[in-house]
Structures are given as C-alpha cells and as structure tokens.
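Enquirer: Sequence and predicted structure, then a few things I'm wondering about:
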Amino acid sequence: MSDVIIVIGASGGIGHELVRQLSDNYPDTTIYALSRKSQSTTFADNVTCQNIRTDDEKAIHEFCQSLDAKDQKVRLAISTVGILHGEVDGLQVEPEKRLEDIDNEQLLRYFHVNSVVPTLWLKHLVDRMSDQPSQIVCFSARVGSISDNRLGGWYGYRASKAALNMLLKTAAVEYARRAKSTTLLSYHPGTVDTALSEPFQRNVKPEKLFSPEFTVSQLLSLLPELRADQSPYFMDWEHEVVTW
C-alpha cells in the first residue's frame, strides 16, 4: 500500500503551481494532477496528469476506484475548484452588485461549482484516506464568512462559499469517526494574480496581490501545523483563523 497526493483542478494558475511545488517537496510520492482541461505542461516524473470531469460524480467515483485497484491511499487532496466569473458550461456568470442582479440559473451554477463539487470529493474520499496524518483542503474565500460580511453584494459567490464551509464543517464530524487521521481545511488564499481575480484587481493594493507561488507556499507551510483532533479549520494565507 502507498500514499498519494491529489490536486483537483490542476490546470488553473494555483493548481498548476500546487503540482509543481508538491512534486518538488514529495519527489517519492505519486501526485495525480486532475483537471477537465488537457494539460500541456511537463511536470516531474512523479506526476500523473489525468483529464477527467472533476465535477462529475461518475468520473469521481471511477477515479477513486482506480486508487483502490492500485492499493493506494490519499495523504493529501487539494481542491482548487471554484468560479467567480466567466463562462461555465455555456452560462456566463458575474458577481451580483444588487438584489436585482440575482438570477436563478447563475445561483445554481455558483452552488454546483463552489459547493457541490468539492463535497462530492469529500464523499468519495472518506474511506480512501491514509491512516497516517492526512489532509483535505478546499479553497474557499473570506467572503464566505457569514460573520465577516459587512460589504454585501456577490450573493452567489458569498453564499456558495459559505455553503462549502458548512458542508466541510459537517463532513468533519463524520470524518472524525471514519478517517480519524484526516484534517479538513477551508483555505482563503487571499487575492491571487490569476484569471479568477483579474477583473477585480484594480482596487487591490500591490502588496496584497499575491503570486500563485506565494499563496501555494503559504498553504503548504501551514499543513504541518494542523491537527486532526481540531478539525475542521477555516484559515487564511497568513495562517490566521477566519471566523465561520
């Protein structure tokens, strides 16, 4: 039996950098880089790129079954899956500025990508986590904090990230029984210089606009500090607690 690492959403700016740093940090561990889009990047020899529907439960189930067939357990799984704006399966989504901007189909798309998809992975990974200290990380956002919401707006994005946090917090109760060595982390990476944040960078101070290299290194340096008996965590790039 061997332990592996999984990056879900590996073709984005943060996902790509996660794979690169993880392959450097764990050269003897198999790393699965999963994405809906084909990846042209050449990674280290311990990286296996797979083009799968990371948002489709049948594909998730089949991938997890392939781990069983290879007698592999998961030491670390990181989901970078998320949507703030842009086209998702033919639907254009944009953050709402006022109540009149709320749209039924857009809300459903926000919740599917930001809340449902990471939770499907939590569902299928629970019996496949390593008995050694292990983690599952879901990229969330500070705007998903209910207690920290003072500005309003961005209804779908805020609500779907808040839902992700609640789903993760609820799953942690079950993980504590079924995967006792596993820690669940909801992670706020800050504003990262990627396509996701590009239209909203104008008002961000230069020192608060992070490179993927920085935010990934901040996350990976946080993981050794986490304890399964204190799971789940909601933390940011500064290793500070974010209120639920």
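Expert: Received the coordinates, thanks.

Enquirer: going forward, measure contacts and count neighbours with C-alpha atoms only.
Expert: Fine.

Enquirer: where along the protein do the strands fall?
Expert: 2-8, 30-35, 47-51, 72-79, 86-88, 91-93, 134-139, 182-188, 191-192, 209-210, 233-236 (DSSP state E).

Enquirer: this is the comparison structure:
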Amino acid sequence: MSLFQSPYKALVIGASGSIGAAFLKRLQEDPLCETVIPLARTSNQADFISIHLDDEDSISRAALTVKDQGPFDLILVATGVLHGDGFMPEKRLADIDMKVLQETFTANTFGPALLLKHFVPLISARGVMALISAKVGSIEDTRLGGWYSYRASKAALNMLIKTASIELRRQKPEAMVVAIHPGTVISNLSQPFAGGANARPAKIAAEEMLATIQALEAEDSGQFFAYDGQLLPW
C-alpha cells in the first residue's frame, strides 16, 4: 500500500537508528516512492550519505549532495539522544552538567536547527518535513519533573519547528514542517528505562507516524503530533 497517491521522493535523516531504519525500509517497499535517500552519521552501507549534526559543513555538504535529486515530498528526521557514554537523564537539579547539556542540545536542538536551515529549502511545494520530538518536551504536559537536558532540548526543538513553519508558509503555503512524538519504541534510546518494557517495535511506530503524516493538511504545519495523530500541547 502506498503512503501517497502519486509518485514522491523522500529523505530519511538518521536512517541508521531504529526508527530511521524502519522509516527507510517502509519507504523502500512503497511502489510509489520514486526515490528514498538515507543519511546517517555512521553506516556500513555504501548508499548512505554521511551527515554529522555537530558539523554544519557536513550538513551543508549532505544537502548539496541530494539537492539535484529533489525537491522532496517527504523529509523525515529521526535523530536524537537521551543518554550516552557516561551520562543518563538527570533526576535532580544537582545532576545538571554542562558537558551533558551541550551534548544533548547539540543532538536534539542545534543539529536539527541546522537541518531546518539546509533542508527546508529542498521541500517540494506540498512536501512535509517531520522531525522526531518527544512528548516529555511539552512544557504544559510536564508533571513528573527530571530529565532536564532532554526535556529542555526537545522543548527548544519544538519552538524551532513552530517558527520555521511560519517562514515556510510565506514561501510555500501548502508545504509543512511538523514535530512528531513516536511514543516508546524498542531502541537503544529506551532500553535502559522501565517504560522500555512496554515499548513497541520500530516498524509499528514508523507505520503509525507515516499514517499520521499522510493525513496532514496544510493548516497542520507547525503543530506537534503524537504517533496516533493526537495533537499535543506545547
């Protein structure tokens, strides 16, 4: 079953991660997807284009590499970090560390900001750029506290997306940029946490998010959606 009703071109940024790989496989299986180009930080596959979110030159080169194959009707950004070597999400203010803040914001906010800068111009007149965010980045929905760096970096990402959508609307009124929450997915990101026990496969999450993206209308640009289509509060 095709995602769209006419031939389309797609990019998957972060295609080596669990969700990105699931997006890539689904698009490769879609007979109406004329082109799907995977971009990732690391991969052993020759057809992947290298991109590093902490290096704007790398992001610029990647955008220039794919530019002539566009414009793209679907750009999926499946990147992000919650924990890493030597650090986990903070439980208390006392746990906040400058190095962790910088690493988290680079992956979740600064890098995606540069992706917006270089890849929004590659969206087709009715295209969609959907970036993975997180419900815990919703300021209104925050009740449990903790996870300072991750929550703040995703809240900042949401603002970037909202603001970019306003500029995009002036240039391409029917094109969209949106934030999307994948839910808890079986991945390296969720594995250390109790919620990971209830995680679902990335294949299912990708199908759900693509169905939500498929149903979007132009007026949905700049909004924050859950994988099931639910509109989330900022």
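Expert: Thanks, I have it. The structure displayed is predicted, hence computed values, not measured ones.

Enquirer: Of the strands of the first structure, give the one that comes closest to Leu226 of the first structure.
Expert: strand 182-188 (7.0 Å; Cα to Cα).

Enquirer: Can you check which part of the second structure that closest one sits on?
Expert: Using TM-score structural alignment, strand 182-188 of the first structure corresponds to residues 175-181 of the second structure.

Enquirer: Residues contacting the matching stretch, please?
Expert: Applying Cα atoms under 8 Å, 6 or more residues apart in numbering, the contact partners of stretch 175-181 of the second structure are 123-135, 158, 161-162, 164-165, 168-169, 209, 218, 220-227.

Enquirer: Narrow those residues to those that are buried.
Expert: With burial judged by 16 or more other Cα atoms under 10 Å, the buried subset of those is 123-124, 127-135, 158, 161-162, 164-165, 168-169, 209, 218, 220-227.

Enquirer: How much space separates the equivalent of Lys123 of the first structure over in the second structure from Leu210 of the second structure?
Expert: Alignment note: Lys123 of the first structure maps to Lys117 in the second structure; criterion TM-score structural alignment. Lys117 of the second structure is 23 Å from Leu210 of the second structure, where distance means Cα to Cα, to the nearest Å.

Enquirer: just to revisit the earlier point, what's the offset of the match of strand 182-188 of the first structure from the middle of its chain?
Expert: Computed by Cα atoms, centre = their mean, to the nearest Å, the chain-centroid distance of stretch 175-181 of the second structure equals 9 Å.

Enquirer: One more: stretch 31-39 of the second structure?
Expert: Distance, centroid of stretch 31-39 of the second structure to centroid of chain: 17 Å (Cα atoms, centre = their mean).

Enquirer: what's the angle between the lengthiest helix in the first structure and strand 134-139?
Expert: In the first structure, assigned by DSSP state H, the helix with the most residues is helix 155-178. Helix 155-178 of the first structure and strand 134-139 are oriented at 170 degrees to each other (axes from the mean of the first three to the mean of the last three Cα atoms, to 10 degrees).

Enquirer: residues near Pro240 of the first structure, how many?
Expert: Not Pro; residue 240 of the first structure is Glu. 11 (other Cα atoms under 10 Å).

Enquirer: Trace it over to the second structure, please.
Expert: Match for Glu240 of the first structure (TM-score structural alignment): Gln230.

Enquirer: For the residue mapped onto Gly20 of the second structure from the first structure, grab the count of nearby residues.
Expert: Here Gly20 of the second structure is matched to Gly15 in the first structure, going by TM-score structural alignment. Gly15 of the first structure: 22 surrounding residues under other Cα under 10 Å.

Enquirer: Now Gly15 of the first structure: closest residue in space, sequence neighbours ignored.
Expert: Sequence neighbours aside, Gly9 is the residue nearest to Gly15 of the first structure in space, at 5.8 Å (criterion: Cα to Cα, 6 or more residues apart in numbering).

Enquirer: That neighbour: neighbour count?
Expert: Counted with other Cα under 10 Å, Gly9 of the first structure comes out at 26.

Enquirer: So it versus Asn165 of the first structure, what's the distance?
Expert: Applying Cα to Cα to Gly9 of the first structure and Asn165 of the first structure gives a distance of 19 Å.

Enquirer: ditto for Leu22 of the first structure
Expert: 25 Å.

Enquirer: One more: Pro206 of the first structure?
Expert: As judged by Cα to Cα, Pro206 of the first structure and Asn165 of the first structure stand 28 Å apart.

Enquirer: same deal with Phe210 of the first structure?
Expert: Distance from Phe210 of the first structure to Asn165 of the first structure, by Cα to Cα: 23 Å.

Enquirer: correct me, but Ala226 of the second structure touches Ala206?
Expert: No: here Ala226 of the second structure lies out of contact with Ala206, judged by Cα atoms under 8 Å, at a distance of 11.8 Å.

Enquirer: Thank you kindly, that will do.
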